[in-house]
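Peer 1: Sequence first, predicted coordinates after that:
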Amino acid sequence: MDFKDQVDLDASQVEDAGRGGGGFSAGGFPGGMVIGGGGIVSLIVLVLVFVLNNVGGGGGGESQPSQGRPAADLSEQCKTGKDADQNERCRVVGVVNSIQSYWKGELGGDYSQARTVLFTQSVNTGCGAADSAVGPFYCPNDRRVYLDLSFFDQLHSQFGAKGGPFAQAYVIAHEYGHHVQNLSGQLSNGNSSVPVELQADCYAGVWARNAVETGFYEKPFTDADIAEAIDAAAAVGDDRIQQRSQGRVDPESFTHGSSQQRVAAFQRGYQNGGPADCAQSKLG
């Protein structure tokens, strides 16, 4: 997953808010307002006590005070694809640029950009206050993706995924899938459901198939890159998380789909390469 060294990055699409950043009122997430609640892992909320040992994100509780990380000006750090290959935050910029370039080309005037906000530990959003335990998520109220980069360490250490740059790209592409759903009216009152989440996985696969055409990457993604995404999708299937956290699986309580469903949804998008192949009626 190599960026073109000289391709220009648009760092304005990603905001580094530091710790406790964001310009919206706090107060906890109103029910059903956060789409994804981490996108591929919104069900983290279900297993906070068991897996992350942290009760907070989405519950309206106060985050514990700690040494903060100041906000950073990414425009000074992230100028070219070479920066994206060398710096994790710049890699996020490059991925976001490519994703939004694809969807703008696909949807034209129906697409409007969504900024990604990087934060540490806690953040205020248009959907309320959140902390890192929520995982990556998309807020339809302010049309932003929120991401604490520490999640990628948790993806490996807590959920057993192998990780890697393309696993990260998959997470981000999934969240932007929710943004596309929001713009196209495919979200029902802001509520997550298995078909909605599987469609976002499929949209991530569609971007992956077409990413090289956005001009940000040297060449199409390798089988090893795609394997990172598939491994991440499997790791955060409802069945895998429930088995790890509860010792049993309850399909009736699935919110995102099983490991098999999530992998299949991503592969459908990647193999077919068109958003029309991601109709919710075709997934599940």
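Peer 2: Happy to help now that I have it.
Peer 1: can we go C-alpha only for contacts and neighbour counts from here?
Peer 2: Fine.
Peer 1: Next, please give the residue ranges for the strands of the chain.
Peer 2: 14-21, 115-125, 128-131, 137-139, 144-147 (DSSP state E).
Peer 1: Need the winner for burial among those.
Peer 2: Mean neighbour count (mean count of other CA atoms under 10 Å) peaks for strand 137-139 among the strands of the chain, with a mean of 28.
Peer 1: Against which helices or strands is that strand packed?
Peer 2: Judged by 3 or more CA pairs under 8 Å, 6 or more residues apart in numbering; DSSP states H and E, strand 137-139 is in contact with strand 144-147, helix 165-183.
Peer 1: another one to put next to it:
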Amino acid sequence: MTFRENANIGSGAVRRGGGGGGGLAVGGGIGTILLALVVMLFGGDPGAILGGGGGQAPSSAQNVELEECQTGADANEDVDCRMKATMVSLVDYWEQVAPEADTTEAIIFTGQVNTGCGTASSQVGPFYCPVDRTIYLDTGFFSQLEGQLGADGGNFSQMYVLAHEYGHHIQNWTGALRASQQDQQGPESGAVRVELQADCFAGAWAGNATRTRDADGNLLLEPLSREDIESALSAAAAVGDDSIQERMQGQVTPHTWTHGSSEQRMGWFMRGYESGDPNQCDVLNAGSVDDYDA
């Protein structure tokens, strides 16, 4: 997917913040951010899990606007600008679908960042902090998503990741995010259902993305291609619990799942995409997480 070159992305709610050393270690993030969320939901300090303390939000001195990202052409050339443009699209979509919900923003960081959930490092991967209602991601994750986990590296695979995290923001608003505390692990757990619903929400956005508009009222995106959808599916499959476990530990242990299988993640994304309706994403009340074709 490409953005229309003259699209105005200046309003994108993305800032650059954080900083410091540290590498990426997928496998750490898959469970760590979930555990931090569970701790928070039970009244504990997620900073103790994320590696910080005090639950302080990022200071304004740490964060700067991406002023170099102003047009769709910028988004087609630069990953940070692409995230900014994607936020314009996501905000426009969710303001239409759920106008009562507040919007969120994304912080792009390198190494580590202060969040409302504590100090987080790149090791946790992209995540949403419900305390400050903000998405955090180190775009270096996309290289790992492709090189280590097997996604195709297309632009829409990156956009899917941000759309998934925005889905968690919507869940925070609806209260669905709290389902993570019902069961921390397992193939039918509340944690898995929350993640699959976020995938479905990402798919619902994707099904409507080409109709989203910039601040000037102009269409943001070129028509969606089959290759774009396949790119999103490659990312969804890459971050399935079974795929990651097979790659990282050589065996699949469903009783430890927190995000769902590759097939389930692709299935719920496609349910959202094909219906274009987030109301079709009620994974939490589905008889089984495999009921995405129902």
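Peer 2: Looks like it came in fine. Being a predicted model, the structure only gives us computed values, none of them experimental.
Peer 1: And the TM-score between them?
Peer 2: Superposed pair, TM-score by TM-score structural alignment, normalised by the length of the first structure: 0.81. Supporting alignment: 249 aligned residues with a CA RMSD of 2.6 Å.
Peer 1: Include distance to residue 187 of the first structure when you put the strands of the first structure into JSON lines, please.
Peer 2: Compiled in JSON lines, those are given as follows (distance: least, CA to CA, whole Å):
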{"stretch": "strand 14-21", "distance to residue 187 of the first structure": "24"}
{"stretch": "strand 115-125", "distance to residue 187 of the first structure": "19"}
{"stretch": "strand 128-131", "distance to residue 187 of the first structure": "19"}
{"stretch": "strand 137-139", "distance to residue 187 of the first structure": "12"}
{"stretch": "strand 144-147", "distance to residue 187 of the first structure": "15"}
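Peer 1: ok now do the aligned partner of residue 257 of the first structure in the second structure, which residues does it touch?
Peer 2: Using TM-score structural alignment, the equivalent of residue 257 of the first structure in the second structure is residue 260. Residues near residue 260 of the second structure by CA atoms under 8 Å, 6 or more residues apart in numbering: 187, 192-193, 195-196, 240-242.
Peer 1: how far away is residue 228 of the first structure from residue 45 of the first structure?
Peer 2: 24 Å (CA to CA, to the nearest Å).
Peer 1: Residue 102 of the first structure against residue 215, yeah?
Peer 2: No: taking contacts as CA atoms under 8 Å, residue 102 of the first structure lies outside contact range of residue 215: 9.7 Å.
Peer 1: Between the two, which has more neighbouring residues?
Peer 2: residue 102 (21 against 17; other CA atoms under 10 Å).
Peer 1: Just give the nearest non-adjacent residue to the counterpart of the more buried one in the second structure, would you?
Peer 2: With TM-score structural alignment as the criterion, the equivalent of residue 102 of the first structure in the second structure is residue 93. Distances taken as CA to CA, 6 or more residues apart in numbering put residue 212 closest to residue 93 of the second structure, at 6.1 Å, once the chain neighbours are dropped.
Peer 1: for the residue opposite the one you found in the first structure once aligned, what are its contacts?
Peer 2: Correspondence of residue 212 of the second structure to the first structure, assessed by TM-score structural alignment: residue 214. By CA under 8 Å, 6+ apart, the residues touching residue 214 of the first structure are 98, 101-102.
Peer 1: now with 10 Å?
Peer 2: Applying CA atoms under 10 Å, 6 or more residues apart in numbering, one finds that residue 214 of the first structure lies in contact with 97-103, 105, 207.
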